[in-house]
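1. got a predicted structure here, sequence first:
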Amino acid sequence: MAARRTAILTTSTVAGLVLLLGLKPHQTALPVIAGSGGSAAVAPPTSGSGASQSSPSSSAGESKSGSGSGSGGGAASTYTGAVEQTPYGPMQVAATFSHGKLTNIRALQTPNDSPHSQSLAAYAVPTLTQEALAAQSAQIQAVSGASYTSEGYRQSLQSALDKAGA
């Protein structure tokens, strides 16, 4: 009887270890998503200090007014989406169009109230960007575990698309 218990316990332990060792760790490296022209599609997941970035307080009127500003010469134009407030900080994107096609999406502001929020944004924003570029719209799936960031991203992108008339 004791030998049988020992055999069952040993088999169970080995099976559990095999399953545990078979799990793949979460990937922490961020993929770089390039739009046309090889420009990076995603900015670092901090509020940063780019010239086209606005602070949440100074751009609140912009998010309500719906007025957009196209920029750039030639066939490419960039439209800045509204700043969307999430429980973890602001979310804002800029969308670039070339010849009527969405070619690049750049995060201007991402939730950054804590290291955890920054980590989630660093993971979610590249995924959302890739999906939006593939879909050519803001009708994309949320990233699991980053629901508020995903919703803010979609709303800001939709604002930019509306300004572009897309």
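-> Done, it's in.
2. contacts, neighbours, all on C-alpha from now
-> Noted.
3. can you give me the buried ones in stretch 118-132?
-> Neighbour counts over stretch 118-132 (16 or more other C-alpha atoms under 10 Å) mark 118, 120-132 as buried.
4. which is the next helix or strand following the helix or strand where T103 lies?
-> Here T103 sits within strand 101-109, counting by DSSP states H and E. Counting by DSSP H and E, the next helix or strand C-terminal to strand 101-109 is helix 115-135.
5. another one to put next to it:
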Amino acid sequence: MRRSLLTTASTSALVVLLLSLKPHQPPEPAALAPAPSPTGARHPGARPADGTYTGAAVPTRYGTVQVAATVKAGRLTAVKVLSAPSDNGRDREIAAYALPRLTQEALSVHGAAIDAVSGASYTSAGYVRSLQSALDRASA
């Protein structure tokens, strides 16, 4: 009887202790953080100038991503991938899968406010940052 009472009290104390702990949230990787907008850019509602603008070369964990954006009549009309991770077969496979989807989505929304492709988080983040920098140059 005494042993079961001690076991029950110990178990209850352990459960209360575990429930009082809060889970640790790891910080978001720096590679996925949004790029800061350049100083001197026009106000956010400014219409981008027509032309083709090269985005920043964005280093990612698996390689550099860089795109060029073509703007006509103030809208994104084309995106050309200038560089993408390609050090090995897996990098090339992910790029071949993700980059057309990212481009298609960017053209459908006429901007860089797009979702990442599952399985290509770093490449997607680099693509979005490079595209946004190209669009920022068009609006500067």
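-> The structure has been received and is ready for your questions. Because the structure is a prediction, the values reported are computed rather than measured.
6. TM-score for the pair, please.
-> Laid over one another, the chains give 0.64 as their TM-score (TM-score structural alignment, normalised by the length of the second structure), with 96 aligned residues with a C-alpha RMSD of 2.2 Å.
7. buried stuff in the strand holding T103 of the first structure?
-> The neighbour-count check on strand 101-109 of the first structure (16+ other C-alpha under 10 Å) flags L102, T103, N104, I105, R106, A107, L108, Q109 as buried.
8. one more: stretch 60-77 of the second structure?
-> Across stretch 60-77 of the second structure, burial judged by 16+ other C-alpha under 10 Å covers 60, 63-71, 74-77.
9. where does it end up in the first structure?
-> With TM-score structural alignment applied, stretch 60-77 of the second structure matches the range 86-103 in the first structure.
10. thought G51 of the second structure was touching A73?
-> No. G51 of the second structure lies out of contact with A73 (C-alpha atoms under 8 Å); the separation is 9.5 Å.
11. the second structure: strands as residue ranges?
-> With strands called from DSSP state E, the second structure shows them at 51-54, 58-60, 63-72, 75-83.
12. of all the ones you listed, which one is nearest I114 of the second structure?
-> strand 75-83 (13.1 Å; C-alpha to C-alpha).
13. follow-up on the earlier one: including distance to S12 of the second structure, could the strands of the second structure go into JSON lines?
-> JSON lines is the format used below for the strands of the second structure (distance: least, C-alpha to C-alpha, whole Å):
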{"stretch": "strand 51-54", "distance to S12 of the second structure": "62"}
{"stretch": "strand 58-60", "distance to S12 of the second structure": "48"}
{"stretch": "strand 63-72", "distance to S12 of the second structure": "51"}
{"stretch": "strand 75-83", "distance to S12 of the second structure": "58"}
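14. distance of the residue most central in space within the first structure from T10 of the first structure?
-> By C-alpha atoms, centre = their mean, the first structure has its centre lying nearest to V125, at 1.3 Å. The spacing between V125 of the first structure and T10 of the first structure, counted by C-alpha to C-alpha, to the nearest Å, is 45 Å.
15. again, but for S150 of the first structure
-> Distance of S150 of the first structure to T10 of the first structure, given as C-alpha to C-alpha: 45 Å.
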